[in-house]
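A.B. asks: structure here, sequence nowhere to be found:
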């Protein structure tokens, strides 16, 4: 990657950090600058005190040096403590903010991309790099403070060594100005050696981390998730899955033995790095001591120059390492930005939804039409829906039925624009729904999908989908879905947490109870259209029939769309549409369709009728 591109990526990284973690880099930089200055304060004052001891030994001068170094250390310590406190607090929150970066992207992505395996692999790799080793943004934060400390150290080192080359020893060789480029060349050479050794160590580290991704994910599941997750506890015990976990642990032990080879190689490179540093320090000592022996300066100055030279050699090496780290983390940042820059291909319309669509004028003037709609999922050549033509009229109750895999759920996904049709169009009032403002269009619907999710929030927050809500309205919705008796038994009422992820007092609920809560959530939204996609799959047939009968009364004048492979909803519907293999094969009322003994509906009804004989 070219230097210019790396700088552009680095700048963008700083902008992203400023957006999500404002003040973090500033606090880290201030702390690093102070930390970089600390040793040089001690070096300079130590040199002056030693020179004074070897010279006139003036008590006033000693006292001045002691007061000065004490005051400077106190001031530096105060500044560093404040900046460290701010920086540590922001760094502690940094990982939450990094998670928010991915959350924000996921929430803004097209739903089709959320189900795209290649895109999700791209996200997973970016997350693993960032959260396991801090690659990318984490490295940028740490490298920024390191770089500030290095630059401060180099400036301070040079400032303290300038007088070394001005001091005259009377020896032409030792007083030659050629020592300046010579020592500079040695510093650069040593820095380059550090760079090469660190580069090799990082190369080995990268190979090692490739295996640790698998190791950590496997350990996270088999070491924690499999046993700690109480929702898996029954299956683990009933099916003896602990044996499978033991086999995976054996693989992890073998993997650990392979890791030792990588760790040993990294240690050897680290040893060579220390050897190079020692060589540099020895050369510095030799030059300074030789010049001092020739009478160029006193004993205290030896301490100053040796200390400054040693720090300079270290910081030049660290500067090279910072350059190397920039090359590494910009590659990770580039992959992160490639994911964050994935475009949303779904067309975003701007048309407002007509307000009288919400009115119940009794004339049913407004409708949604599927016009010759066909659809296949991205990456697939198989059509899930074929030439669908149907209308959803406002105020009617309609059922879409068929066997599993007939295309009913995909039909709902197209209705709410989670996907756009591959062919054909969906119209609202004769206008393609893609041209409407998406949020306004979605405000018409409340959905209960077959794979709905509740969250580890309170019962009231789950139903209202908000922290602030009308408690009376929530209770009314609970009554309508026949969950009121269970609700009354909850000690904390609407403030009862669901599940135990957040609260130890959280309530574990059954699948049927969860579906009733999801139904209450749909009612609370107060939309003119309610779509129920297999909402009663976890209920027994009698409870299912009661829910549908009650729900038919709840929706009143609203449009209700029932998607199901079970037919208890059909008797309450104005129209039934039968799906089979992605096509519409029948339409009509329950009475009409059940008369056609050769039709798909009759076969489904006849197979299920015995379950509803007591309903």
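C.D. replies: Ah, there it is. As the structure is a prediction and not an experimental result, all values here were calculated from the model.

A.B. asks: from here on, contacts and neighbour counts on C-alpha atoms
C.D. replies: OK.

A.B. asks: now the helices for the stretch 201-350 of the chain?
C.D. replies: Ranges of helices within the stretch 201-350 of the chain are 226-228, 233-238, 242-293, 299-340, based on DSSP state H, counting those that start in this stretch.

A.B. asks: hmm, I typed the wrong one, I wanted the stretch 1-150 of the chain.
C.D. replies: Going by DSSP H, counting those that start in this stretch, the stretch 1-150 of the chain shows helices at 3-20, 24-54, 59-108, 111-114, 117-133, 137-166.

A.B. asks: how about JSON lines for those helices, with distance to residue 531 and mean neighbour count added?
C.D. replies: Shown next, in JSON lines, are the helices of the stretch 1-150 of the chain (distance: least, C-alpha to C-alpha, whole Å; neighbours: other C-alpha atoms under 10 Å):
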{"stretch": "helix 3-20", "distance to residue 531": "37", "mean neighbour count": "15"}
{"stretch": "helix 24-54", "distance to residue 531": "46", "mean neighbour count": "19"}
{"stretch": "helix 59-108", "distance to residue 531": "22", "mean neighbour count": "15"}
{"stretch": "helix 111-114", "distance to residue 531": "18", "mean neighbour count": "16"}
{"stretch": "helix 117-133", "distance to residue 531": "27", "mean neighbour count": "15"}
{"stretch": "helix 137-166", "distance to residue 531": "42", "mean neighbour count": "19"}
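
A.B. asks: out of these, the one nearest residue 264 is which?
C.D. replies: Judged by C-alpha to C-alpha, the one of those that comes nearest to residue 264 is helix 117-133, at 19.6 Å.

A.B. asks: list the contacts of stretch 518-531.
C.D. replies: Outside stretch 518-531, the residues within contact range by C-alpha atoms under 8 Å, 6 or more residues apart in numbering are 358, 394, 412, 443-448, 452, 454, 462-465, 473-474, 477-478, 480-481, 535, 555, 558-563.

A.B. asks: most tightly packed of the helices of the stretch 201-350 of the chain?
C.D. replies: helix 299-340 (a mean of 21; mean count of other C-alpha atoms under 10 Å).

A.B. asks: the helix or strand just after that helix: how far from the chain's middle?
C.D. replies: Downstream of helix 299-340, the next assigned helix or strand under DSSP states H and E is strand 367-375. Computed by C-alpha atoms, centre = their mean, to the nearest Å, the separation of strand 367-375 from the middle of its chain amounts to 36 Å.

A.B. asks: against that first model, consider the following:
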């Protein structure tokens, strides 16, 4: 991948903007601290000249004492002021990094949902985040801003002193310094190539590491003896990563070894040249001390400056994928129609077709149906028929490739985002209950109403369980953060997810496999109380267990993304089509 300075500067500007937004004070403090740090070496360069010359000359004790006092006070003031600013900057740096991490998380949650199911996006996110999490690239760049300024100011001051001596000393210093910077550039380039090779391996390693660290898969790992396979895969990744790191360390060792040799030659030449020139020109010992000090300062500051520039350019290249990721547009709250009549909330799919981005196969094809207010619909069909995709479209996680979805006669993609979210409560098949308290999970970030909470828990069939807990609805789900937390069964977690949907009290409720984790008794209880559960709301119900469909007034059968059968249970059984075939097949499993 070819890189240019323009792109690197763009990436640097992108991060600098985030730093300024996170803490404008950091930038000002960094500049002042750099000026103070840059001035500090010149206290040790300039004052000794006058002290030595005075001691070798007239030996005026009062003047000598004045030089000593001025040097001490200057060094004390500069050190204390720079130290105070540095402590402030170190404290602020953490806030900046937290803000950047927050922005990353907000961005990931804000991009269009289709990205989260796109392999290319997932791979790009891993590429972008690896330098941030492993190399702490953003931390290095943030901390190098003041160092870069300090090196520039220090080098400029040293140049001013050396120019009063001669130009050749500058050339003698710069030649090996440039060679070292050139070697560093080659080292960084090779390290980048090794990093790009190791990215995919790091992704696998993180995956295996997370599995081995997670308690969730523990039962499967033990029962199927998967630990040997997982450890083998983990160790293979570990060996490959170690090989990559070893290559990087070997490169670094060679670079540092050659650099030290060149630095030693540089110091020898500089001191030798200045010493010979001092003997020939007859400069004072104090001036000799000043020039050698300036030469050493110029040498170290220019070497640091060039190395910082090389490293910054390298880190700006590492930032490239991160910048690309951050520039993916975030979905904003769509402002649209707000006056939706919830008392006449019909739900309609009108000639809806959908294919996932980057594919040429329709998951849904010309789907048409209409639900009247308060009507319940069961969507059934084989795996892969498109049932869950319908829910994603209804939830506005995806947009139909063709056709419209209307609610209350209005295209759902023209309704104000906040208004639309209030119209819909969804329990997804792969729902998530968080390690928060029960009431926080059910209220989902809204103010907790004890009356609504109790009603939702009762209708979901989990109220009695919650009542038995020592802290009631304030009990945490799981023990990761609270020792007093409770580990719930899969069926109980599913009931909490249903309670969350009921608490929202939306006019449309969508249940995707809501009884998948329930035992037969709990499942039967849900079916018997289905009308009470939905509370007269418009309900869309997805289930593989067709016995549940009898409780819905209407059933549609999906096959290859199309509605092939439509009616109530009795009508579809009389039709003797695929629905009747699947129903009888499942019934036979219970009757033997």
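C.D. replies: Cool, the structure landed. Just so you know, these numbers come straight off a predicted model, no measurement behind them.

A.B. asks: what's the TM between chain one and chain two?
C.D. replies: The TM-score (TM-score structural alignment, normalised by the length of the second structure) is 0.91; 588 aligned residues with a C-alpha RMSD of 2.7 Å.

A.B. asks: now render the helices of the stretch 1-150 of the first structure as JSON lines, adding distance to residue 604 of the first structure.
C.D. replies: Shown next, in JSON lines, are the helices of the stretch 1-150 of the first structure (distance: least, C-alpha to C-alpha, whole Å):
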{"stretch": "helix 3-20", "distance to residue 604 of the first structure": "55"}
{"stretch": "helix 24-54", "distance to residue 604 of the first structure": "63"}
{"stretch": "helix 59-108", "distance to residue 604 of the first structure": "39"}
{"stretch": "helix 111-114", "distance to residue 604 of the first structure": "32"}
{"stretch": "helix 117-133", "distance to residue 604 of the first structure": "35"}
{"stretch": "helix 137-166", "distance to residue 604 of the first structure": "56"}
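
A.B. asks: nearest to residue 351 of the first structure, out of the ones you listed?
C.D. replies: Here helix 59-108 is closest among the helices of the stretch 1-150 of the first structure (C-alpha to C-alpha), at 19.9 Å.

A.B. asks: the closest one vs the second structure, average distance?
C.D. replies: Mean deviation of helix 59-108 of the first structure relative to the second structure after superposition (mean C-alpha distance after the TM-score superposition for the first structure): 2.7 Å.

A.B. asks: kindly report the same for stretch 545-553 of the first structure.
C.D. replies: Looks like 2.3 Å for stretch 545-553 of the first structure (mean C-alpha distance after the TM-score superposition for the first structure).

A.B. asks: residues in contact with that stretch?
C.D. replies: With C-alpha under 8 Å, 6+ apart, stretch 545-553 of the first structure has contacts from 397, 480-482, 560, 568-569, 572, 612, 615.

A.B. asks: got it, and stretch 220-233 of the first structure?
C.D. replies: Contacts to stretch 220-233 of the first structure, defined as C-alpha under 8 Å, 6+ apart, come from residues 236, 245, 248-249.

A.B. asks: rewinding a little: just the buried ones from the contacts of stretch 518-531 of the first structure, in PyMOL syntax?
C.D. replies: In PyMOL, a selection of the buried entries from these looks like this (16 or more other C-alpha atoms under 10 Å):
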select buried, resi 394+412+444+445+446+447+448+454+462+463+464+465+474+477+478+480+481+535+555+558+559+560+561+562+563
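
A.B. asks: let's see which of the contacts of stretch 518-531 of the first structure end up in strands.
C.D. replies: Taking DSSP state E as the definition of strands, those contribute 445-448, 559-563.

A.B. asks: would TSV of the residues you listed with distance to residue 21 of the first structure be doable?
C.D. replies: Putting those into TSV (distance: C-alpha to C-alpha, whole Å) gives the following:
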residue	distance to residue 21 of the first structure
445	37
446	36
447	36
448	37
559	46
560	46
561	45
562	46
563	45
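
A.B. asks: residue 519 of the first structure matches what in the second structure?
C.D. replies: In the second structure, residue 519 of the first structure lines up with residue 498, judged by TM-score structural alignment.

A.B. asks: how many neighbours does that match have?
C.D. replies: Neighbour count for residue 498 of the second structure, taken as other C-alpha atoms under 10 Å: 29.

A.B. asks: how close does it sit to residue 428 of the second structure?
C.D. replies: 10 Å (C-alpha to C-alpha, to the nearest Å).

A.B. asks: shared neighbours of the two, anything?
C.D. replies: With C-alpha under 8 Å, 6+ apart, residue 498 of the second structure and residue 428 have common neighbours residue 514.

A.B. asks: that older thread, can you put the contacts of stretch 545-553 of the first structure in CSV and add distance to residue 160 of the first structure?
C.D. replies: Output for the contacts of stretch 545-553 of the first structure, formatted as CSV (distance: C-alpha to C-alpha, whole Å):
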residue, distance to residue 160 of the first structure
397, 86
480, 81
481, 80
482, 81
560, 82
568, 88
569, 87
572, 90
612, 93
615, 93
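
A.B. asks: still on that earlier bit, which one of the contacts of stretch 220-233 of the first structure is nearest residue 57 of the first structure?
C.D. replies: Using C-alpha to C-alpha, those come closest to residue 57 of the first structure at residue 249, 69.2 Å.

A.B. asks: and the closest one, what does it touch?
C.D. replies: By C-alpha under 8 Å, 6+ apart, the contact list for residue 249 of the first structure reads 219, 222.

A.B. asks: does residue 409 of the second structure touch residue 346 like I think?
C.D. replies: Yes - in this structure residue 409 of the second structure lies within contact range of residue 346 using C-alpha atoms under 8 Å: 6.8 Å.

A.B. asks: pick out whichever of the two has more residues nearby.
C.D. replies: It is residue 346, of residue 409 of the second structure and residue 346, that has more neighbours when counted by other C-alpha under 10 Å, with 20 against 14.

A.B. asks: what's the more buried one aligned with over in the first structure?
C.D. replies: Under TM-score structural alignment, residue 346 of the second structure pairs with residue 367 in the first structure.

A.B. asks: once you drop chain neighbours, what's closest to that match?
C.D. replies: Nearest in space to residue 367 of the first structure, with sequence neighbours left out and distances taken as C-alpha to C-alpha, 6 or more residues apart in numbering, is residue 393 at 4.7 Å.

A.B. asks: the one you found -> the second structure?
C.D. replies: Using TM-score structural alignment, residue 393 of the first structure sits opposite residue 372 in the second structure.

A.B. asks: residue 346 is in contact with its match, correct?
C.D. replies: Yes - assessed by C-alpha under 8 Å, residue 372 of the second structure is found in contact with residue 346 at 4.7 Å.
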